[in-house]
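> output the structure for:
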Amino acid sequence: MIPFLDLQAQYASIKEEADAAVLRVLASGQYVLGDEVAMFEREFAAYCGTKHAIALNSGTSALHLALLAAGIGPGDEVITVPFTFVATVSAICYIGARPIFVDVEPVTLTMDPGKLEAAITPNTKAIVPVHLYGQMADMDPIMEIADRYSIPVIEDACQAHGAEYDGMRAGSMGISGCFSFYPGKNLGACGEGGIVVTNDDAHMQAIRMLRDWGQDRRYHHAIKGFNYRMDGIQGAILRIKLRHLDAWTTARRNHAQHYGQLLANSSVVQIPKQVANRRHVYHIYAVRTPDRDSLQQVLQHEGIHTGLHYPIPVHLQKAHADLGHKVGGFPRSEAAAKTVLSLPLYPELKPWQVERVVEVVEQMAYVG
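The predicted structure is shown next:
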């Protein structure tokens, strides 16, 4: 059996460090926020090349508070893409704003800058590009348009820890960047977690207050806030994992290159493409194939687990039917949803496992 993800193997590789970190927190009594979280914030900000990082309880909370700190509220419009995890859109809805979709580029499946300007109205108050599968969106033209209209950009970098665009780290180009530490992410907690990075002092202060009941000091609630604080144990574990992230990213990129070499001339699947000026960190290795469901069944039959990221674009989800979109509204996102299949990819994957996956994929060329 080849799993889609092997968190037990990752834990085994850092067991002594992780166990010691957890015991250190238990002994300290600092179970919510505390020194470990504060140190992780400083270390992750340095990793991203930003002044500040504010640790939270999830990536969804990061998106929610980044939007609030940017002054977005009821009646405002926020531009994003429909081909993303639903949290991107849910966070916009939490604050009473309206998600406005633009379709994705056909190759990277990230926001198409060529469609962005036409979506801007006087009510547009933020743009949220999604760095999908570990590759950043085309940020230069997005930032140029945003700057011309004085619209803040909030990066959804929940899948892009360490990804780069012209040498700039994910999260460092907009007014803020939002990350998830869900366990399966390239940098994953042992539970839930998230963070906002920013160079803006006012945004940092607002998010710190918002995550902790709106307090500017204990029991002084200056604004209405939330309980979005990170646990001390998660901060300690993430500090350990951050030290390994570059090595894990190198392993992911090597596995992706191996897949790419073996599948370069495949008649079954289209492989993901890394754009020249971007560093892809391969959170997901999503191939595309017109017979996706059959291929997934064949792989499953051979003991190879796969994933679907994402089989229904957000504009066609029942939960967001109130937005009024129909099939055909965003054809590239809809085509991607029908054809993407995520193959196993994680640092501990073995070369022979990559080769076995490709062997089974290529069997599809002879089926029927």
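> could you use CA atoms for every contact and neighbour count after this?
Noted.
> number of nearby residues for Ala87?
Ala87: 16 surrounding residues under other C-alpha atoms under 10 Å.
> against Lys125, how distant is it?
19 Å (C-alpha to C-alpha, to the nearest Å).
> so who does Tyr285 touch?
133, 256, 272, 342-345 (C-alpha atoms under 8 Å, 6 or more residues apart in numbering).
> now, which of those lie within helices?
Ala256 (DSSP state H).
> just the closest of the contacts of Tyr285 to Ala202, please.
Using C-alpha to C-alpha, Tyr133 comes nearest to Ala202 of these, at 30.3 Å.
> next, count neighbours for the closest one.
Neighbour count for Tyr133, taken as other C-alpha under 10 Å: 24.
> for it, give its distance to Gln257.
Per C-alpha to C-alpha, Tyr133 is found 15 Å from Gln257.
> so His52 makes contact with Met39?
No. Assessed by C-alpha atoms under 8 Å, His52 is found out of contact with Met39, at 11.6 Å.
> between those two, which one's more packed in?
When His52 and Met39 are compared for neighbours, His52 comes out ahead with 23 against 14, by other C-alpha under 10 Å.
> which ones are touching that one?
Contact analysis of His52 by C-alpha under 8 Å, 6+ apart lists 41-42, 45, 197-201, 204.
> mind putting those residues into TSV with distance to Glu117?
Output for the contacts of His52, formatted as TSV (distance: C-alpha to C-alpha, whole Å):
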residue	distance to Glu117
Glu41	35
Arg42	36
Ala45	31
Val197	26
Thr198	25
Asn199	26
Asp200	25
Asp201	29
Met204	29
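> quick one: buried ones out of those residues?
Burial by neighbour count, 16 or more other C-alpha atoms under 10 Å: within those this picks out 41-42, 45, 197-199, 204.
> list the buried residues in stretch 16-35.
Buried residues in stretch 16-35 (16+ other C-alpha under 10 Å): 18, 21-22, 24-25, 30-35.
> kindly report the same for stretch 258-267.
Of all the residues in stretch 258-267, those buried under the rule 16+ other C-alpha under 10 Å are 258-260, 263.
> just the ones in helices from these, please.
Using DSSP H to define helices, the subset of the buried residues of stretch 258-267 located there is 258-260, 263.
> between these, which is nearest Glu105?
Using C-alpha to C-alpha, those come closest to Glu105 at Gly260, 20.4 Å.
> would you do the same for the sequence below? I want to compare the two.
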Amino acid sequence: MTAPKTRAAQLAVHGGEPVRRTPFPPRGHFGPEEKAAVDALLEQAMATGVAPGYNGPEEEAYCREFAAYLGGGFVDGVNSGTSALYVALKALALEPFSEVIVAAVTDPGGMMPIPLLNLIPMVADTAPGSFNTGPEQVEALITPLTRAIVVSHIGGEPADMPGILTVAERHGLPVIEDASQAHGARLNGRFVGTFGTIGIFSTMSGKHHASGAQGGLIYTRDEQLYQAVRRAADRGKPFFLPPGSTNVTAGLNLNLNEIAAAIGRVQLRKLPEIVARRQVVVGKLAEGLADLATVSLPPLLDGAEASYWFLRLRFHPERAHCDKETYCRALAAEGLPINPSYRAALPHTMDWFVHRRVFGRSGYPWASPDYQGDRERQFPCPNAEAAMDTHFNLQLHENWGAAEIADALAIFRKVDATLRRD
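Sure, this is the predicted structure:
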């Protein structure tokens, strides 16, 4: 069924006048402070003849400051969020061909390190109406082979960590929190990334706070685990071991560097304001969207404070004259920056996972005779599929001002008024 022609013709997608002709502005989150930090390092390099390296004073300060931001503990810097997960798993010293539960909705880099370490990813569905997994979905996958759980906080929305930790503790399992999209988000007043055994963060250029083009941070309150993280991140070097020790495990060079750390320190000082301003933007959008029929903001968990890497919105097809794809095309034509589909965050549906392409065509780690589980197990995720079918993402940031908020609301109201069922 389609909207009445007289109304539909007003939409930009049908040749009408768009609400906004100029693109929404980029973030502009790098400024003179970041330039000054990098310049200082380069000037020092020119004066001394020694190029900026890694594991130096800038990285040490960055890690110390990020740990303090999270309320105390230990942090190591690495070169990406994917590396952060790889190192966290490596530091836990899980035996090959054991199983690791991982959320269905995540960046591919939030899942790929599992099989790269010859561990078996077990894909947990999301909680109903959410991009995040929940305790029930995690517990459904626990077997005698389960050795760890990886939980992602997608889009800056906290997952149910108290519930998931109750499950993990009942089965004696460590939990890695992937807070790459959720810097500064809180649950019951506590930062996400601090609930589990280890928290990991991506600091690539698009995240809430960035250390340049790429970067990552690994957090724990356990000093011995931190020491294992340091060794796993730098080719097994014998950090914190007796003199005369040599490299204690095979590992990769996944270090952060001094230039990235210098940028990250500046960005970290901006992070509280970045999160607060995103929350203000979303608060104003929520007020303006409250009475619309075709779209709504899904509720957060009780006690959750999201940091909104993007804003997840629910489309209500039963209240509209069109499907979600048509609705999103109408929004985009009016000038709104949206991602109509988040299926790129379902790595278990991708060729590499479906065809077990991790180590050539061997099918390893699933094909190993040492794996005692179901090599052909499938992971239907009906809740995640339903969420993908009914949700889309608004790409916003902390530097949206009154004009951007007003235009976004005008676009939603125009499309809602045109495509809603009367």
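> need the TM-score between these chains.
The TM-score (TM-score structural alignment, normalised by the length of the first structure) is 0.92; 363 aligned residues with a C-alpha RMSD of 2.2 Å.
> thinking again about what came up before, need the buried residues of stretch 16-35 of the first structure in TSV with distance to Ser333 of the first structure, can you?
As requested, those are arranged in TSV below (distance: C-alpha to C-alpha, whole Å):
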residue	distance to Ser333 of the first structure
Ala18	39
Ala21	42
Val22	42
Arg24	46
Val25	44
Gln30	44
Tyr31	42
Val32	39
Leu33	39
Gly34	42
Asp35	43
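> looking at these, which is nearest Ala286 of the first structure?
Checking these against Ala286 of the first structure by C-alpha to C-alpha gives Ala18 as the nearest, at 30.3 Å.
> what's the closest one aligned with over in the second structure?
Under the alignment (TM-score structural alignment), Ala18 of the first structure pairs with Glu34 of the second structure.
> that match: what secondary structure?
On the three-state scheme (DSSP: H, G, I helix; E, B strand; the rest coil), Glu34 of the second structure is labelled helix.
> tell me where the stretch 201-350 of the first structure has strands.
Using DSSP state E, counting those that start in this stretch, the strands of the stretch 201-350 of the first structure run over 215-217, 220-221, 278-279, 285-288, 340-343.
> which one of the ones you listed lies closest to Leu116 of the first structure?
Closest to Leu116 of the first structure of the strands of the stretch 201-350 of the first structure is strand 278-279 (C-alpha to C-alpha; 20.2 Å).
> after superposition, how close is that closest one to the second structure?
Averaged over the aligned pairs, strand 278-279 of the first structure sits 1.4 Å from the second structure after superposition, using mean C-alpha distance after the TM-score superposition for the first structure.
> just to revisit the earlier point, just give the closest residue to the match of Ala18 of the first structure, not the sequence neighbours.
Ile263 (5.4 Å; C-alpha to C-alpha, 6 or more residues apart in numbering).
> likewise for Lys326 of the first structure?
Setting aside the residues directly before and after it, Lys326 of the first structure is nearest to Leu316 in space (C-alpha to C-alpha, 6+ apart), at 6.7 Å.
> swap in Gly77 of the second structure?
Distances taken as C-alpha to C-alpha, 6+ apart put Leu217 closest to Gly77 of the second structure, at 4.6 Å, once the chain neighbours are dropped.
> can you find the partner of the one you found in the first structure?
By TM-score structural alignment, Leu217 of the second structure lines up with Ile195.
> its match belongs to a strand?
Yes. Secondary structure of Ile195 of the first structure (three-state DSSP): part of a strand.
> ok, it - how many residues close by?
Neighbourhood size, Ile195 of the first structure [other C-alpha under 10 Å]: 28.
> now do the helices in the first structure.
7-13, 15-28, 35-48, 59-69, 87-94, 139-148, 201-211, 232-263, 292-301, 331-339, 351-363.
> would you check the span in the second structure matched by the third one?
Spelled out, it's helix 35-48 of the first structure. Counting by TM-score structural alignment, helix 35-48 of the first structure falls onto residues 57-70 of the second structure.
> what comes into contact with the matching stretch?
Identification of contacts with stretch 57-70 of the second structure by C-alpha under 8 Å, 6+ apart yields 73-77, 191, 194, 217, 219, 256-259, 261-262, 264-265, 268.
> mind listing what's buried along stretch 225-241 of the first structure?
Result for stretch 225-241 of the first structure [16+ other C-alpha under 10 Å]: buried residues 225, 228-241.
> can you name the residues of the second structure that that stretch overlays?
Mapping stretch 225-241 of the first structure onto the second structure (TM-score structural alignment) gives residues 251-267.
> so how far is that stretch from its chain's centroid?
Distance, stretch centre to chain centre, for stretch 251-267 of the second structure: 19 Å (C-alpha atoms, centre = their mean, to the nearest Å).
> now do the end-to-end distance for it.
29 Å.
> swap in stretch 72-86 of the second structure?
Start-to-end span of stretch 72-86 of the second structure (C-alpha to C-alpha) is 23 Å.
> could you list the buried residues of stretch 131-146 of the second structure?
Neighbour counts over stretch 131-146 of the second structure (16+ other C-alpha under 10 Å) mark 131-135, 137-139, 141-142, 146 as buried.
> any idea which of these is closest to Ala417 of the second structure?
Closest approach between these and Ala417 of the second structure, by C-alpha to C-alpha: Phe131, at 27.7 Å.
> from Gln274 of the first structure, how far off is the residue in the first structure that the closest one lines up against?
Correspondence of Phe131 of the second structure to the first structure, assessed by TM-score structural alignment: Leu109. Leu109 of the first structure sits 11 Å away from Gln274 of the first structure, going by C-alpha to C-alpha.
> shared neighbours of these two, anything?
When C-alpha under 8 Å, 6+ apart defines a contact, no residue borders Leu109 of the first structure and Gln274 alike.
> just to revisit the earlier point, looking at the buried residues of stretch 225-241 of the first structure, which is nearest Ile312 of the first structure?
The closest of those, once distances to Ile312 of the first structure are taken by C-alpha to C-alpha, is Tyr228, at 28.6 Å.
> that closest one: what's it in contact with?
The contact partners of Tyr228 of the first structure, taken as C-alpha under 8 Å, 6+ apart, are 56-58, 61, 210-212.
> repeat the analysis, applying 7 Å as the threshold.
56-57, 61, 211-212 (C-alpha atoms under 7 Å, 6 or more residues apart in numbering).
> and what of Ala97 of the first structure?
The contact partners of Ala97 of the first structure, taken as C-alpha under 7 Å, 6+ apart, are 73-78.
> can I get the buried part of the residues you listed as one ChimeraX selection?
Remark: buried members of those, expressed as a ChimeraX selection using 16+ other C-alpha under 10 Å:
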select :73,76,77,78
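> tell me the one of the contacts of Ala97 of the first structure nearest Phe4 of the first structure?
Phe4 of the first structure lies nearest to Val78 out of the contacts of Ala97 of the first structure, by C-alpha to C-alpha, at 33.5 Å.
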